[in-house]
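**Student:** Starting from these lines, generate the structure:
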Amino acid sequence: MTGNKAVAYKEPGKVELIDIDYPSFELQDGPGVNPANVGRTVPHGVILKTVATNICGSDQHMVRGRTTAPPNLVLGHEITGEVVEVGPGVEFIKVGDICSVPFNIACGRCRNCKERKTGICLNVNPDRPGSAYGYVDMGGWVGGQANYVLVPYADWNLLKFPDKDQALEKIMDLTMLSDIFPTGFHGAVTAGVGVGSTVYVAGAGPVGLAAATSAHLLGAAVVIVGDLNADRLAQARSFGCETIDLAEGGPAEQIEQILGVPEVDCGVDAVGFEARGHGHDAKEAPATVLNSLMEVTAAGGALGIPGLYVTGDPGGVDEAAKKGALSLSLGTGWAKSLSFTTGQCPVMKYNRQLMMAILHDKVSIAKNVNAKAITLEDAPRGYAEFDAGAATKYVLNPNGYLS
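**Tutor:** Below you'll find the predicted structure:
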């Protein structure tokens, strides 16, 4: 039997490379697997040999101990792979195809999937609508930071790249299609970004940089990125963004220095529930980003909120935050008639168009997020450096496809 190594969460601040079973076309019991999913057969699935799988800020929330993730949960929902086995119910995907895997697991059969709401599929997670690989409370589908991974409903979920050689040449860009590029794009689209827009993106991590890239692709006139991390702000400036240093204070005054007015047309939250306040000694204050976005977004505007928020946070700053209850200035949002869009990005709504933009050289997402390939064995170092604030998107290379 072919061996399979994977990156697993062990305890707060610690991940390890462990041996796991080679995937089968039946869900097995294991860390985080919902009992109702154990024994579920997957004749519609394929097994992928992983080409690239990325470390995500959402993974980092679990690794910090900020969720209820159990020990030995195999991580990884950003997956690109080559098909090595197909189940008997797979009709169109073939062995040898190289494909992007949307991080949302979707059946393609339920009402929500048919309405393109693939982030809240009704049939893949017994706990709640919506699922993802290698993530807490998402049904227990094994993560993709491994040599091999099972993908269910393959004909529906997989985005096949049209030319294998071309895909491998652009793989560092294409690997971003599984999550952060569509997620950033979704944030920009739902914030209403269009030709001539002024945009404020809170957060210069990979999703924030992907949102800024997307705002440029959508025709924004000015894209402003705010963060407390100087290196990440420098990365945003490297592809034409204006930046504001939140260590120097809140965004309104700094936005006014750039635009002449203290507001923007569109706001994007690319931070989520571990947000910090403003100033040199900023402490965690999870409602800060949402409240500041409501302050600086023009009346009648919209907020795209791809940043992750949770219903269970053991490390929350108070009892309310531990349950995902934040002190939002909703009155501000109501008074300004602001629109809000939250939740998982429905990746399949955007990934094909963004693939075409990559293949035809309309965007350089890997360069913009400073993508760097490392080995699977180096994953613990990648997690540690990312947690320390590295302005890098770490791409794991489990099987040697990446140069």
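**Student:** From now on I want contacts and neighbour counts done on CA atoms only, so please keep to that.
**Tutor:** Fine.
**Student:** quick one: residue 52 is in a strand?
**Tutor:** Yes: when DSSP: H, G, I helix; E, B strand; the rest coil is applied, residue 52 is found to be in a strand.
**Student:** Which residues are in contact with it?
**Tutor:** Contacts here follow Cα atoms under 8 Å, 6 or more residues apart in numbering; on that basis residue 52 touches 79-81, 171, 175, 395-398, 401-402.
**Student:** burial of residue 67, as a residue count?
**Tutor:** The local packing count at residue 67 equals 23, with neighbours defined by other Cα atoms under 10 Å.
**Student:** Count the neighbours of the nearest residue to it once chain neighbours are set aside for me.
**Tutor:** What sits nearest to residue 67 in space, not counting adjacent residues and going by Cα to Cα, 6 or more residues apart in numbering, is residue 313, at 5.1 Å. Residue neighbour count, defined by other Cα under 10 Å, stands at 23 for residue 313.
**Student:** There's contact between residue 313 and residue 62 in this structure, I believe.
**Tutor:** No: under the criterion of Cα atoms under 8 Å, residue 313 makes no contact with residue 62, lying 9.6 Å away.
**Student:** shared neighbours, the two?
**Tutor:** Each of residue 68 lies in contact with both residue 313 and residue 62 under the rule Cα under 8 Å, 6+ apart.
**Student:** Endpoint to endpoint, stretch 388-398 covers what distance?
**Tutor:** Across stretch 388-398, the terminal residues are separated by 23 Å (Cα to Cα, to the nearest Å).
**Student:** Of all the residues in it, which ones are buried?
**Tutor:** For stretch 388-398, a neighbour-count test (16 or more other Cα atoms under 10 Å) marks 390-398 as buried.
**Student:** picking up where we left off before, filter the contacts of residue 52 down to just the ones in strands.
**Tutor:** Secondary structure from DSSP state E places 79-81, 395-397 of those in strands.
**Student:** wait, which of these is closest to residue 136?
**Tutor:** Proximity to residue 136 was ranked across the ones in strands among the contacts of residue 52 by Cα to Cα; first place goes to residue 79, at 17.0 Å.
**Student:** to compare against the first, here's another:
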Amino acid sequence: MSGNKAVAYMGPGKVEVRTTEYPTFVLKDGPGVNPANVGRKTPHGVILKSVATNICGSDQHMVRGRTTAPEGLVLGHEITGEVVETGPDVEFIKVGDLCSVPFNISCGRCRNCKEGKTGICLNVNPDRPGSAYGYVDMGGWVGGQAEYVMVPYADWNLLRFPDKDRAMAKILDLAMLSDIFPTGYHGCVTAGVTTGSTVYVAGAGPVGLAAATSAFLLGAAVVIVGDLNEQRLAQARSFGCETIDVSKGDPKDQIEQLLGEPEVDCGVDAVGFEARGHGGDSAREAPATVLNSLMDIVRAGGALGIPGLYVTGDPGAVDDAAKVGSLSIRLGLGWAKSHAFYTGQCPVMRYNRALMMAILNDRVSIAKNVNATPIPIDQAPQGYQEFDEGAARKYVLDPHGMISG
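**Tutor:** All right, here's what the predicted structure looks like:
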């Protein structure tokens, strides 16, 4: 095949649907590709026909111009697709298989992969541990917001759905397995959510709503979601969450009104480095706000799960320190309360099969809870714009018109 329609970042605030090269089993030079990866052969890979490929809040950081992403970078790390071609070294994955793709690329061979730390694989990014499709400084693996995408180390990376017809009937739910559902779940697991927990989730975007869903799945007694966006808070309330509008004041005071005490057992940061202040400061960006707030409201001995993205380079940051990822966090408070902090990429493979089983057996409705909304790939620029404006939706690109509803 000669062409491949894909969504590309074209500068701050601008994405375009362009025709790019059809993927092959050799990494070629292009926007964002690490020079050390150019010419890298991937006989262990497959070509996927994208069935569902989602717009993520992490993509929005790049599109807003808040990273060093180069123009022309093909976006997209949340991929679900059908195998249409296999490399010569692929043994178990077959043409026709419908699979979920973990957003973090891992080799399955290095020390970290063997320890289950697939978010920080040592072999896929020449610059640092960890990699992802279509993301700045992640090795230059081409993104999956496209009609077709190459997935390396396929026997290791791909989660094959056991029954294609059954999977297609729940494809919007299963499309969340590539990133936000495991990421939200990881945030809750690392925060210590268990039966009877009281949980505060900062952020009612798709990852925050996935974390809230996960908290209930893990047995939480009360899940409180905080945000500035009333539409997104209403979406959280639609499946049983309590909510607080952080523009109206300190979360601690509002939590006390809900629980009768100003602390929770567990805290999840689903906001990241573009956080805003609380109360009267809610119009001002203050990147350490959520971390400091969580240390204030999580009980002594509790934990903070931090799936929200923090970066080492932010050209649009509010000050020089934040431009290199240095934030004024109250570490002394966290130390005094013996808090545990868990950061970094979610190791998707640790959770995705179990969450797939929960979906297929009707134990969770993640697509409903995050308001998953399929759109044609040609509408990607509109989807990015609406999401950036605060739409309470999780946009799912449908490159081949295979998603019903």
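**Student:** sorry, back to before: any idea which of the ones in strands among the contacts of residue 52 of the first structure is closest to residue 189 of the first structure?
**Tutor:** Each of those was checked against residue 189 of the first structure using Cα to Cα; the closest is residue 79, at 23.4 Å.
**Student:** now the closest residue in space to the closest one that isn't next to it in sequence: how far from residue 375 of the first structure?
**Tutor:** Taking Cα to Cα, 6+ apart as the measure, residue 79 of the first structure lies nearest to residue 53, with 4.6 Å between them; neighbours along the chain are not counted. If you measure residue 53 of the first structure against residue 375 of the first structure using Cα to Cα, the figure is 10 Å.
**Student:** got it, and residue 322 of the first structure?
**Tutor:** As defined by Cα to Cα, residue 322 of the first structure lies at a distance of 35 Å from residue 375 of the first structure.
**Student:** Surely residue 16 of the first structure touches residue 382?
**Tutor:** No: counting by Cα under 8 Å, no contact exists between residue 16 of the first structure and residue 382, whose distance comes to 11.6 Å.
**Student:** Looking at the two, which one has more neighbours?
**Tutor:** Set residue 16 of the first structure next to residue 382 and count neighbours by other Cα under 10 Å: residue 382 wins out with 23 against 17.
**Student:** The more buried one pairs with which position in the second structure?
**Tutor:** The alignment partner of residue 382 of the first structure in the second structure, by TM-score structural alignment, is residue 383.
**Student:** A helix includes that match, no?
**Tutor:** Yes: assignment of residue 383 of the second structure by three-state DSSP places it within a helix.
**Student:** Counting neighbours, what do you get for residue 173 of the first structure?
**Tutor:** Using other Cα under 10 Å, residue 173 of the first structure is surrounded by 22 other residues.
**Student:** Who are the contact partners of the closest residue to residue 196 of the first structure other than its chain neighbours?
**Tutor:** Spatially, and ignoring its direct neighbours in sequence, residue 196 of the first structure is nearest to residue 221 (4.4 Å; Cα to Cα, 6+ apart). Under the criterion of Cα under 8 Å, 6+ apart, the contact list for residue 221 of the first structure reads 195-198.
**Student:** Would you list the buried entries among the residues you listed?
**Tutor:** If we count by 16+ other Cα under 10 Å, those have these buried: 197-198.
**Student:** can you tell me which of the contacts of residue 221 of the first structure are in helices?
**Tutor:** Judged by DSSP state H, the contacts of residue 221 of the first structure include no members of helices.
**Student:** Can you tell me which of the contacts of residue 221 of the first structure is nearest residue 233 of the first structure?
**Tutor:** Distance ranking of the contacts of residue 221 of the first structure against residue 233 of the first structure, using Cα to Cα, places residue 198 first at 17.8 Å.
**Student:** Distance check, that closest one against residue 335 of the first structure.
**Tutor:** Distance, residue 198 of the first structure to residue 335 of the first structure, by Cα to Cα: 21 Å.
**Student:** same check, this time on residue 254 of the first structure
**Tutor:** Residue 254 of the first structure sits 23 Å away from residue 335 of the first structure when distances are taken as Cα to Cα.
**Student:** likewise residue 48 of the first structure?
**Tutor:** In this structure, residue 48 of the first structure and residue 335 of the first structure are separated by 50 Å, where distance is defined by Cα to Cα.
**Student:** neighbour-wise, which of these two wins?
**Tutor:** Neighbours were tallied for residue 48 of the first structure and for residue 335 using other Cα under 10 Å; the higher tally belongs to residue 48 (27 against 10).
**Student:** Could you tell me whether that one really is in a strand?
**Tutor:** Yes: the assignment for residue 48 of the first structure by three-state DSSP puts it in a strand.
**Student:** The nearest residue to it once chain neighbours are set aside: neighbour count?
**Tutor:** What sits nearest to residue 48 of the first structure in space, not counting adjacent residues and going by Cα to Cα, 6+ apart, is residue 83, at 4.5 Å. When neighbours are defined as other Cα under 10 Å, residue 83 of the first structure has 24 of them.
**Student:** dump the residue contacts of residue 83 of the first structure.
**Tutor:** For residue 83 of the first structure, the residues meeting the contact criterion (Cα under 8 Å, 6+ apart) are 46-49, 94-99.
**Student:** switch the cut-off to 10 Å
**Tutor:** Contacts of residue 83 of the first structure were listed using Cα atoms under 10 Å, 6 or more residues apart in numbering, and they are 46-51, 93-99, 148-151, 160.
**Student:** Where does residue 106 of the first structure sit: helix, strand or coil?
**Tutor:** Under the three-state scheme (three-state DSSP), the conformation of residue 106 of the first structure reads as coil.
**Student:** Let me see the contact set for it.
**Tutor:** With Cα under 10 Å, 6+ apart, residue 106 of the first structure has these contacts: 112-113, 116-125, 129-132, 152-154, 156-157, 346, 348.
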